[in-house]
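> Need coordinates for the below:
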Amino acid sequence: MTALADRPHIMETEHFEEVARILARLEEGARLELIDGQVRSKPMPDGDHGRIIQWLTRMCMQHRPELWLDATQGLRVQSYRGGRARPDGSLAPSEAFVGQGEWADPGPVLMVVEVTSHDSDTDRRDRVEKAHAYAETGIPIYLLIDRQKCQAVVYSEPDGARYDNVHTAPYGKTLHIPDPVGITLETERLKDWAH
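Predicted structure coming up:
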């Protein structure tokens, strides 16, 4: 798996989906993505990573009970090269992915979430490539929980190539996520999982 992350490969979407299915069966937990035509392996989340997603799921449910933060659904991203991403969370109406299969239409998604991992690829993957892919796809909000920098970053107003608005809040500060999500988070608890 490390070889895939170290040497990105250009691959067609159909071939990628087949390889991802095979590897998932052979190596339990293998999580592959196709971003900008390059295959990447996504590290398995650690306990703190999982706890952040649990906390965020609870916060979203309290403020927007008609929505669900799905931590398992793959999304079709980027019309160019037919990208495939596995966000750490996709906030959408609770029935949005019914009947969609492994790679869902991102149309109903209001926000995607990524939590940085402790690997050498996180800077390029989460801070650059994913921000570009999600903006190009037109997903209204991208929330990046950056454990290395101890901050949360809200990307909004996608223009088809990038997000026009980027707001950063250090852990401990109040973070407003604009419409169409429209919730405010108190980020003090994130300090507990910044290791």
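> hey, let's count contacts and neighbours off CA atoms from now on
Noted.
> Next SSE downstream of the host helix or strand of Ala135?
Using DSSP states H and E, Ala135 sits in helix 130-137. With elements assigned by DSSP H and E, the helix or strand that comes after helix 130-137 is strand 141-146.
> Could you list every helix and strand in contact with that next one?
Strand 141-146 sits against strand 111-115, strand 151-158, with contacts defined as 3 or more Cα pairs under 8 Å, 6 or more residues apart in numbering; DSSP states H and E.
> for comparison, sequence B:
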Amino acid sequence: MHYTKEDIDNLDRVTRIRIINSVTGIKPANLIGSMSNEGQTNLAVFSSIVHLGSNPALLGFILRPTGEVPRHTYSNILENGFYTINHIHPEFIEKAHYTSAKFHQEVSEFGPCGLTEEFIEGFKAPFVKESQFKIGMRYKQSIDIPLNGTILVIGEIEQLILPEESVVDDDVDLERSKSVGISGLNSYYSLSKLDRYPYARVKEVPDF
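Below is the predicted model:
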């Protein structure tokens, strides 16, 4: 199957979203937890979280255009300055998926989606208790992307909680942590580790 730009432009909206959201392959499936200064919590599924650097430890995620659709996660982050990133595991994929529904701002997705708020003393955003792999973030910067109206939200890791058994030889094994991936809007995948290689140096490249 071969799509030209014209073919892509002529696809109906839903089909285009499903295809283009899948072409990057498997992406990390995470729940972002946030809270307003009034204590109203929010939880939403994201598949756009990316590593931006290790020193300082920065992660970014893409926020779709704010426009007519309210972005409670973003307004909470700007107001509060903190948020959490929580890996999704097989035991609660369905619950996590339904946090993407457009709940009213006064409704915390934790309740109707059957997930549990968890707080760490001194950190002003809710973690997901059911998640075994959790990251506490402090907001640093937003970068507007004029091409499509999206926003790159950048934060620094302040808390990192992960299962001890997932750290092997100073490497994080996502299969052991049972973290899942996502493709498109609603397809979830388990992750299987295929192999591990040494840091690549030119003089050590095998003779293929």
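> quick one: TM-score?
TM-score of the superposed chains, computed with TM-score structural alignment, normalised by the length of the first structure, equals 0.25; 86 aligned residues with a Cα RMSD of 5.2 Å.
> before we move on, the earlier item: most tightly surrounded among the helices and strands packed on strand 141-146 of the first structure?
Mean neighbours per residue, mean count of other Cα atoms under 10 Å, is largest over those for strand 111-115, with a mean of 24.
> quick one: the helix holding Ala135 of the first structure to strand 151-158, angle?
Using axes from the mean of the first three to the mean of the last three Cα atoms, to 10 degrees, the direction of helix 130-137 of the first structure lies 20 degrees away from that of strand 151-158.
> Any chance of the helices and strands packed on strand 141-146 of the first structure in a markdown table with distance to Arg51 of the first structure as columns?
Output for those, formatted as a markdown table (distance: least, Cα to Cα, whole Å):
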| stretch | distance to Arg51 of the first structure |
| --- | --- |
| strand 111-115 | 11 |
| strand 151-158 | 15 |
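> And those strands: which comes nearest His49 of the first structure?
Taking Cα to Cα, strand 111-115 is the member of those nearest to His49 of the first structure, at 6.5 Å.
> Just give me the neighbour total for Gln141 of the second structure.
Gln141 of the second structure: 12 surrounding residues under other Cα atoms under 10 Å.
> With adjacent residues omitted, what lies nearest to it?
Ile154 (5.1 Å; Cα to Cα, 6 or more residues apart in numbering).
> residues contacting the one you found?
Leu58, Leu59, Gly60, Phe61, Tyr139, Lys140, Gln141, Ser142 (Cα atoms under 8 Å, 6 or more residues apart in numbering).
> out of the residues you listed, which are buried?
By neighbour count, with 16 or more other Cα atoms under 10 Å, the contacts of Ile154 of the second structure hold Leu58, Leu59, Gly60, Phe61, Tyr139, Lys140, Ser142 as buried.
> where does the nearest residue to the first one once chain neighbours are set aside sit relative to Met137 of the second structure, distance-wise?
Spatial nearest neighbour of Leu58 of the second structure, excluding adjacent residues (Cα to Cα, 6+ apart): Glu156 at 4.5 Å. Using Cα to Cα, to the nearest Å, one obtains 5 Å as the distance from Glu156 of the second structure to Met137 of the second structure.
> Between those two, which has more neighbouring residues?
Per other Cα under 10 Å, whichever of Glu156 of the second structure and Met137 has more neighbours is Met137, with 28 against 22.
> about what we covered before: out of the buried ones among the contacts of Ile154 of the second structure, list just those in strands.
With strands taken from DSSP state E, the overlap with those comprises Leu58, Leu59, Gly60, Phe61, Tyr139, Lys140, Ser142.
> The second one against Ile85, yeah?
In other words, Leu59 of the second structure. No. Using Cα atoms under 8 Å, Leu59 of the second structure is not in contact with Ile85, being 9.8 Å away.
> Can you give me the buried ones in the helix or strand harbouring Arg25 of the first structure?
According to DSSP H and E, Arg25 of the first structure maps onto helix 13-26. Buried residues in helix 13-26 of the first structure, defined by neighbour count with 16+ other Cα under 10 Å: Thr13, Phe16, Glu17, Ala20.
> One more: stretch 153-164 of the second structure?
Val153, Ile154, Gly155, Glu156, Ile157.
> Strands - which of the residues you listed land there?
Reading strands off these with DSSP E, I get Val153, Ile154, Gly155, Glu156, Ile157.
> Next, the buried residues of the longest helix anywhere in the first structure.
With secondary structure taken from DSSP state H, the first structure has its longest helix at helix 47-63. Residues of helix 47-63 of the first structure classed as buried: Asp48, His49, Gly50, Ile52, Ile53, Leu56, Thr57, Met59, Cys60 (neighbour count, 16+ other Cα under 10 Å).
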